[in-house]
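what's the 3D shape of this:
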Amino acid sequence: MRFEDCSIRARLALFTGVAVGALCIVFSVVLLFAINKMATQNLSKEVTAVGELTAYYVDRGELVNPLPPIPQNLIRPVQVVDPRGQVVAATSDLQNRPPMAHFTPKSPNRVASGVVCSSVFPTGGCHIVVAQQVYRNGDWTIYSAAPTLPFFVYPGVAALLIAGTAVFTVAVAYGARHTVTRSLQPVDAIRAQLDHIRSSNLSRRVPVPMAEDEIHRLAQSVNETLNRLETMFEQQRRFCSDASHELRTPIAAIRAQLEYALLAPEDVDLNRLCDDVLPSVERLQSITSDLLMLTRLDAGEPCVRDSVDLAELVAVELNSHQMGTKVVHRLAPHVIVRGDREQLRQLICNLLQNAQRHACSAVTITLRQENGDRRYTPGVAELEVLDDGIGIAADQRETVFQRFTRLDTARSRDAGGIGLGLPIARQIAERHGGTLTIQDSDRGARFVVRLPADP
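Take a look at the predicted model:
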């Protein structure tokens, strides 16, 4: 099994165990090195003490061979070399053997040490050798030695460190796995709850742990995402229901008229039938066009960003529509914004149609750009469409921007509205970095579009 296939618990336990084991090994090596260094220093002092004791007897002329008296706890290989370089006395284990070393101390210390690996020593191997000089009718040299210590010094200490490293590593790895397992229990609960959430029931939420840690914040984010998802699905269901309802009405009218024509073809006037069916077809076309526009806006399709003269665009829209009410326009020239010409035309068209639908006698269109007036944000083009109808209550000004929403006073289908024009207009404005809001007015509804001006 690959490392990537292991669970988080196993990977964290493995990583923690390896890291702790490596640290324990490094610590053990450093500790053994320190112990070895201290033990070697102590051994060197002991060897030096043996040499000093022998030097004392040489200085007093009490030299004997083999070399007593040396206390049992200080017995070490010792040799005494006379000024001619001959071994004149040695401990019993070095009798009749050549000098164990050939270096001599340098004045004024008269003591030198080194590691000598030679077959002179009965036990073989390497020894720490300390050379000391005594003057008695010449320079006498006393060599004392002791076997060098292994790196681990004491096998018991090395065994204890190895066992401690193994036990400590296993304990830490087990503790890390156990801690991670307990910490991830809320994650398992969140996953189990998510497995039971279906699109048909988005009201369930994942449990939020009491401890305010990363998992607590994760659970809150998941619940917020589920809230948005539930809202989106509810909007989608309502949208499909409203769209089906709006489409069913003209389709039912067309079907009824065609069935009546089939039942009595001799009584049907073809021109009259076409005149009766055509409004329903136009309504179907309007609904499908608005639905297609909403789909494109929701999908975020890229649009061409050109410099657009809003005054020119409003004038074109006014000329291309037969306005059933009086239109008063105050259009400042050369109000330029950057955006998609077709989408901005659609925005203006929807606002004009909405105003004409609810106006009593007149529609006022005002276009301006900030030029020192503090009432308007610098660099903003403002388009205002005002009708003299009954207006919109303050608590319903956001409701009219919901899809397929029509106020009670505008529920008549003869008015032609299906509740998509204003949502499309606001979405176009927001896509161009602007806003579409309803503001206070003395009479009627006052729709205000603000778009960033093109510098």
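
CA only for contacts and neighbour counts going forward, please
OK.

what's the closest non-adjacent residue to residue 355?
Taking Cα to Cα, 6 or more residues apart in numbering, and ignoring the residues beside it in sequence, residue 355 has residue 387 as its nearest neighbour in space, at 5.4 Å.

before we go on, could you also do this sequence so I can check it against the first one:
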Amino acid sequence: MAIGVFGLTIGLALGGVVLLGALRFVLQRNVDTEAFRTADAVALLAAEDVLPDPLPVAGGQVRVQVVDGQGRIRAASIDADRLVPMVRPERLHRDRRQQLDVPAERVGLAGPVRVVTVPAGTADDPLTVLVARSMADVRQSTHVVRVILLVAFPLLVAVLAGVAWRVVGATLRPVEALRRGAEEITGRAGTGRLPVPASADEIHRLAVTLNGMLDRLESGRARQRAFVSDAAHELRSPLTNIRTELEVAQRLADRTDWTAVTANLLADTDRLSRLVDDLLLLARLDEAPPARGTGAVELGGLLTEVAARYPASPVRVAMPPGPLWTIGNADELRRVLANLVDNAVRHASGEVVLAAEAASAARQRIGAGVGAYHLVTVTDDGPGIPAADRERVFDRFTRLDDGRARDDGGAGLGLAIVRELVRRAGGSITLTDAPEQHGLRVCLLLPAAPAEASPGHMVDAP
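The predicted model follows:
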């Protein structure tokens, strides 16, 4: 605020100086113009050799002299000196017009005095017309303006400073309210919202944006707390089992079946290792930017490879003739299919069907807006998932009621990992009812590789 008032003061001071200079210049130019007009009229009389004596001049603040080449006064106005020229001979240039300042006592006018000279006469008898005009009115006018500026300047600065103080204060008051609100939120380390001013201006939009940011931060903190709590709970369970097994074995060392204890410990250790690996994978996926795959992957071979892991389970692969190429990371897509098949096998009562369809067939089945995406489905004949829960199951650590048993239902991270990996591959995943209205079908849309990306193969035209 002080800097603004200081800058305003400097600006007004410079404006006042420029105003005074411009006023002085305009008034002096007017004086010179009037003096030259009078001198030209007298020069015209001299050229016609009809100079009257005394010279007629209007106004009491004007003196006129006509001087010859020897410095003698040929004619003068009634109040002008007839013996001494108003300008010393050495200062006169008889061949051009001049504007001179001379002492007031030499002319007999109230100073300062402005004198203009105009050549006149003939080549044989050169003359010079001298016209003197008093600058007292100019000095008086500039003095009055200077006094007005000196009196009005401090008052104007004070008024403008007061107005600026009120305006800036009113403008910054919402900002101060935002600052206090932010300080209160920071002080209590909890949720809260910043006050939103009623005015529809930039401060209003800033407050709305900051409140939106606070809501997102709070939502992120809530998810983080829930994630940490769930992760700690899931990690505690196998650790508790391991501790319990060891304590019982230690207490009943002579009657302990160490083979069973070892098997249980290995099972809990494997479960703990899988949980830690899943958590680390999710952490890496959260940190890594979304990215499309790095190479072409043949879906038929990938589905066959995943299905081969379940030799004793009813996993059947249904593929159209010819290869289907997609763009992605083979390891990540393998992890996606393995998680989906694991989940389907866990809940299926009969068989699990792992199938793929080309982009053209996928468009006919799902809709014309699908685009160049291959459709991969994992279908089981288990109990299915209610429609209300089909989005929730992709949340981390989510297990439905019939999957709550940790030994059978897992930690609830499989589908969360699947969704993140599918997003990174540039695809999408949805859950629907199986065609027989009994069971669950998982539909994956994976981007079809362009013809030039497929090693020696052509994919269906989009």
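
returning to that earlier point: to which residue of structure 2 is the residue nearest to residue 355 of structure 1 aligned?
Using TM-score structural alignment to pair residues, one finds that residue 387 of structure 1 aligns to residue 380 in structure 2.

in structure 1, where's the longest helix?
helix 8-60 (DSSP state H).

one step back: please name the residues that touch the residue nearest to residue 355 of structure 1.
355-356, 358-360, 362-364, 443-446 (Cα atoms under 8 Å, 6 or more residues apart in numbering).

make it 10 Å
Contacts were defined as Cα atoms under 10 Å, 6 or more residues apart in numbering; by that measure residue 387 of structure 1 touches 325, 327, 352, 354-365, 441, 443-447.

what does residue 416 of structure 2 give?
The contact partners of residue 416 of structure 2, by Cα under 10 Å, 6+ apart, come to 278, 282, 392-398.

next SSE after the longest helix belonging to structure 2?
Secondary structure of structure 2 read by DSSP H shows that its longest helix is helix 136-188. Where DSSP states H and E defines the elements, the next helix or strand beyond helix 136-188 of structure 2 is helix 202-251.

for that following helix, grab the matching residue range in structure 1.
Counting by TM-score structural alignment, helix 202-251 of structure 2 falls onto residues 214-263 of structure 1.

quick one: average offset of that stretch versus structure 2, please.
Stretch 214-263 of structure 1, aligned to structure 2 and superposed, deviates on average by 1.5 Å (mean Cα distance after the TM-score superposition for structure 1).

among the contacts of residue 387 of structure 1, name the buried ones.
The neighbour-count test (16 or more other Cα atoms under 10 Å) marks 327, 352, 354-359, 362-365, 444-447 as buried among these.

closest to residue 69 of structure 1 out of the residues you listed?
residue 447 (118.9 Å; Cα to Cα).

counterpart of that closest one over in structure 2?
When structure 2 is aligned by TM-score structural alignment, residue 447 of structure 1 is paired with residue 442.

related to what we said a few turns ago, run the chain-centre distance for the longest helix of structure 1.
46 Å (Cα atoms, centre = their mean, to the nearest Å).

whereabouts in structure 2 does the helix or strand just after it align?
As assigned by DSSP H and E, the chain's next helix or strand after helix 8-60 of structure 1 is strand 78-81. Per the alignment by TM-score structural alignment, strand 78-81 of structure 1 matches residues 64-67 in structure 2.

now stretch 280-289 of structure 1
Per TM-score structural alignment, the counterpart of stretch 280-289 of structure 1 in structure 2 is residues 268-277.

quick one: classify the equivalent of residue 436 of structure 1 over in structure 2 as helix, strand or coil.
In structure 2, the residue equivalent to residue 436 of structure 1 is residue 429, according to TM-score structural alignment. Secondary structure for residue 429 of structure 2, judged by DSSP: H, G, I helix; E, B strand; the rest coil, is strand.

gap between residue 429 of structure 2 and residue 388 of structure 2?
16 Å (Cα to Cα, to the nearest Å).

so those two - more neighbours on which side?
residue 429 (17 against 8; other Cα atoms under 10 Å).
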